[in-house]
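Engineer: would you be able to build a 3D model of this:
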Amino acid sequence: MAPLQISNHLARLVLVTFILTFIVVRVLVILIMSRRIPDLYLHLGGTHVHHLNYGIFLLAGVGAYQLFWHPSGRNLEIAAIIYGSGMALTFDEFGMWLHLGGPYWQRASLDAITVISAVFGLIAFAPSLKRFHFQHWAGAFVITVAVGIFFFMLLESFKYVDKIVIPVLQEIETTSPP
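Structural biologist: So this is what the prediction gives:
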């Protein structure tokens, strides 16, 4: 088996698609919420299907495609583009993962998009480890610290979720018939 090689071209496709999809989605949400364009949201039985669900399905599809069909060439580029879009759709609503039922405009979503963009940017444009110099290691260290802080904040937010979700689940459990 060949050693792991990251295609900078594919990583750049993912990065560009990720950022463009995020921008388009945010602009569409602003236009819909300000009633400048019609409501394009999918509603099933009165339930609004959030776009993170579309992202999850895209990511699942790309994962299965990669795993079972091992695409190459143009098909691999298309998979990279779909992957970037799926990541953006999913992580644009990252804050809603943490604070179930919370508002769309959460700081955690923007933070997640920023961190993931930085990681994709590093993968797309960083030199190989053989060509790493001091400034590359310093940049990697700073990003590692930033990601560590992000995950610390993520873990801290779980305390908030516990305060909201656990009482609701306990209420459901105590009021449901045996």
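
Engineer: every contact and neighbour count from this point should use C-alpha atoms.
Structural biologist: Noted.

Engineer: so what's residue 146 closest to, chain neighbours aside?
Structural biologist: Nearest non-adjacent residue to residue 146, counting by C-alpha to C-alpha, 6 or more residues apart in numbering: residue 115, 8.0 Å away.

Engineer: test my guess that residue 65 contacts residue 71.
Structural biologist: Yes: with contact defined as C-alpha atoms under 8 Å, residue 65 counts as touching residue 71 (7.5 Å).

Engineer: do you know how far the residue nearest to the spatial centre of the chain is from residue 106?
Structural biologist: In the chain, the centroid-proximal residue (C-alpha atoms, centre = their mean) is residue 91; its distance is 2.6 Å. The spacing between residue 91 and residue 106, counted by C-alpha to C-alpha, to the nearest Å, is 11 Å.

Engineer: I have a second one here; can you model it like the first so I can compare?
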Amino acid sequence: MVVGMRAGSGDDPDVEFELDISLPHHGVGLWMVGAFIVTFVATRVVTRMIRAGRGPFGNVKVGGTHIHHQVHGILLMLIAGAIEFVNRPDPPGLQILAVMFGAGAALTLDEFALWLHMEDVYWAEEGRKSVDAAFLAAAVGLLLVAGFTPFSDSGSGSGTVARVTFVLIVLMDVVLAVIAILKGKTAFGIIGLMVPFVALVACLRLAKPDSPWARRRYPPDSSRARRALRRYPPGRRTLMDRLKDFIGGTPGG
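Structural biologist: Presented below is the predicted three-dimensional model:
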């Protein structure tokens, strides 16, 4: 946005200049991430009330078929994406589409476990994957809004050495992220694509006992296998697990 202004001085009282005020594009992302978080929390509140038999809410059924809320989420994302590609609206239309897409993504990821396992495991132990996916998506969205853009070479220059250096850094970042994921630290690996230090820390720490890295590189009677089992014992509960239970509800029951 360019704003014209007139300033006066002792020598020339009629000096005109233009002030270029660039509105940050991250604002649209903030609308999307905000809608995602609000919709996810609201959805969990409603589903827990339905589960407990409280409040005016109930499952949506059409002709005896339970319509899961991921259906509404998919439709919202499809509509928002189609309008954005076809019309390219200006504000406030752009913000409205961002809210629609964020809300649709929340409704869809809240049932991530259902379309992963192809069965209704919403309140089963497998359903915890939906909460994990939503938490990870919110974290990635917030990092993107904050300016952590992966694989961006905006400050690396245009010379050959700069380009080679950028490629090597990206490759190293990807390798660290893959190792973190193989060690059973998926969230750290994905976040590490934007914040390499996070992936590096995950790579330096012990792998989880049931991870592909541990199964291949930690022999059953080795000291590393025993240390990994002590570090990640069966049934281990962390502060993050308690937070997920508080927001998403406990599995089973």
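
Engineer: follow-up on the earlier one: what does the residue nearest to the centre of structure 1 align to in structure 2?
Structural biologist: Under the alignment (TM-score structural alignment), residue 91 of structure 1 pairs with residue 109 of structure 2.

Engineer: same question, residue 124 of structure 1
Structural biologist: So, by TM-score structural alignment, residue 124 of structure 1 is matched to residue 145.

Engineer: can you give me the strands for structure 1?
Structural biologist: Secondary structure of structure 1 (DSSP state E): strands at 42-44, 47-49.

Engineer: would JSON lines of these with mean neighbour count and distance to residue 85 of structure 1 be doable?
Structural biologist: As requested, these are arranged in JSON lines below (neighbours: other C-alpha atoms under 10 Å; distance: least, C-alpha to C-alpha, whole Å):
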{"stretch": "strand 42-44", "mean neighbour count": "10", "distance to residue 85 of structure 1": "18"}
{"stretch": "strand 47-49", "mean neighbour count": "10", "distance to residue 85 of structure 1": "17"}
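
Engineer: want to throw those strands into JSON lines with distance to residue 60 of structure 1?
Structural biologist: Below are the strands of structure 1 laid out as JSON lines (distance: least, C-alpha to C-alpha, whole Å):
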{"stretch": "strand 42-44", "distance to residue 60 of structure 1": "20"}
{"stretch": "strand 47-49", "distance to residue 60 of structure 1": "17"}
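
Engineer: between these, which one is nearest to residue 166 of structure 1?
Structural biologist: Evaluated over the strands of structure 1, closeness to residue 166 of structure 1 peaks at strand 47-49, with 23.0 Å, by C-alpha to C-alpha.

Engineer: so which bit of structure 2 is the closest one matched to?
Structural biologist: Counting by TM-score structural alignment, strand 47-49 of structure 1 lines up with residues 65-67 of structure 2.

Engineer: tell me the counterpart of residue 89 of structure 2 in structure 1.
Structural biologist: Counting by TM-score structural alignment, residue 89 of structure 2 lines up with residue 71 in structure 1.

Engineer: okay, now that match: neighbour count?
Structural biologist: Neighbours of residue 71 of structure 1 under the rule other C-alpha atoms under 10 Å: 14.

Engineer: now the one 4 residues further on
Structural biologist: As a burial measure, residue 75 of structure 1 scores 13 neighbours (other C-alpha under 10 Å).

Engineer: what of residue 87 of structure 2?
Structural biologist: The criterion is other C-alpha under 10 Å. On that basis, residue 87 of structure 2 has 10 neighbouring residues.

Engineer: which ones are touching it?
Structural biologist: For residue 87 of structure 2, no residue counts as a contact, taking C-alpha atoms under 8 Å, 6 or more residues apart in numbering as the criterion.
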